[in-house]
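Engineer: One predicted model, sequence on top.
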Amino acid sequence: MAWILLVAAGLLEIVWALALKQADGLTRFWPSLLGIGTAGLSLALLALSLRSLPVGTAYAVWVGIGTLGVALAGIIALGESVSVFRVICLMLIVTGVAGLKFAE
């Protein structure tokens, strides 16, 4: 159950980061509210997962899911640049997160 909570927390991290991008420095109400609300929920789910998971692994997985998801959303939906080096770096993040999961 802890891993499910952690993955959900990581997916919510993607939502809040993208919402805050749309919030334009917290000047747009609804995207700001969505960003702040999902950030709080993401942190709460992370905290619940930490009841049974090691903090180093859980935090790395949480941040890794968020980092990868936001970077891919930026490339796919927001027209951010993509390069071989950027893709390699994202693959290194995935490899590191997977390694931590299997090392547990």
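Structural biologist: Looks like it came in fine.
Engineer: going forward, measure contacts between C-alpha atoms and count neighbours the same way
Structural biologist: OK.
Engineer: what's S83 in contact with, if anything?
Structural biologist: If you count contacts by CA atoms under 8 Å, 6 or more residues apart in numbering, S83 has none.
Engineer: Select the longest helix from this structure.
Structural biologist: helix 55-77 (DSSP state H).
Engineer: Distance from it to the middle of the chain?
Structural biologist: Centroid separation for helix 55-77 versus its chain: 4 Å, with CA atoms, centre = their mean, to the nearest Å.
Engineer: What is that helix packed up against?
Structural biologist: Contact partners of helix 55-77 among helices and strands, from 3 or more CA pairs under 8 Å, 6 or more residues apart in numbering; DSSP states H and E: helix 2-22, helix 29-49, helix 84-103.
Engineer: here's the one I want to compare it with:
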Amino acid sequence: MTKSWLEIFIGAILEVVWVSAMKHNHSIGSFVLVIAILILSFYLMIDASKNIPAGTTYAVYVGLGSLFVVIAGVLVYHEAFSWEKLIFIILLTVGVVGLKFVTDYEERRAK
């Protein structure tokens, strides 16, 4: 089970990489690299969904990906930071962590 959560986490990090790389995509080689990273990211999410409910997998993957993209935007690309943005990032993180705990609890109860 831990492997599946790790796959979601790595897939979400790769989502930041391919989303950021699209911004700097100026050649066919970089385009191919973006597509390869995108495919690997999706593969990890799909593989994780074999052991974790698909809805939870997708919600956590998208939630973490969004969280990481916003953080990268502020830290790497110097996008605007606001306290409102921080509050919503915290809410998103609480939701993602909550889904993990609820899913783990449901699986233990089912055994």
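Structural biologist: Received the coordinates, thanks. This structure is a prediction, so every number in the text was calculated from the model and none was measured.
Engineer: what's the TM-score for these two chains?
Structural biologist: Once superposed, chain against chain, the TM-score is 0.90 (TM-score structural alignment, normalised by the length of the first structure); 101 aligned residues with a CA RMSD of 1.2 Å.
Engineer: still on that earlier bit, format the helices and strands packed on helix 55-77 of the first structure as CSV; extra columns: mean neighbour count and distance to L68 of the first structure.
Structural biologist: Output for these, formatted as CSV (neighbours: other CA atoms under 10 Å; distance: least, CA to CA, whole Å):
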stretch, mean neighbour count, distance to L68 of the first structure
helix 2-22, 21, 9
helix 29-49, 18, 16
helix 84-103, 13, 6
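Engineer: picking that back up, mean shift of the longest helix of the first structure relative to the second structure?
Structural biologist: In the superposition against the second structure, helix 55-77 of the first structure averages 0.8 Å from its aligned positions (mean CA distance after the TM-score superposition for the first structure).
Engineer: Against L44 of the second structure, how distant is the aligned partner of Q22 of the first structure in the second structure?
Structural biologist: Aligned counterpart of Q22 of the first structure in the second structure: H24 (TM-score structural alignment). Distance of H24 of the second structure to L44 of the second structure, computed by CA to CA, to the nearest Å: 24 Å.
Engineer: Equivalent analysis for L6 of the second structure, please.
Structural biologist: 9 Å.
Engineer: likewise G95 of the second structure?
Structural biologist: Taking CA to CA, one finds G95 of the second structure at 21 Å from L44 of the second structure.
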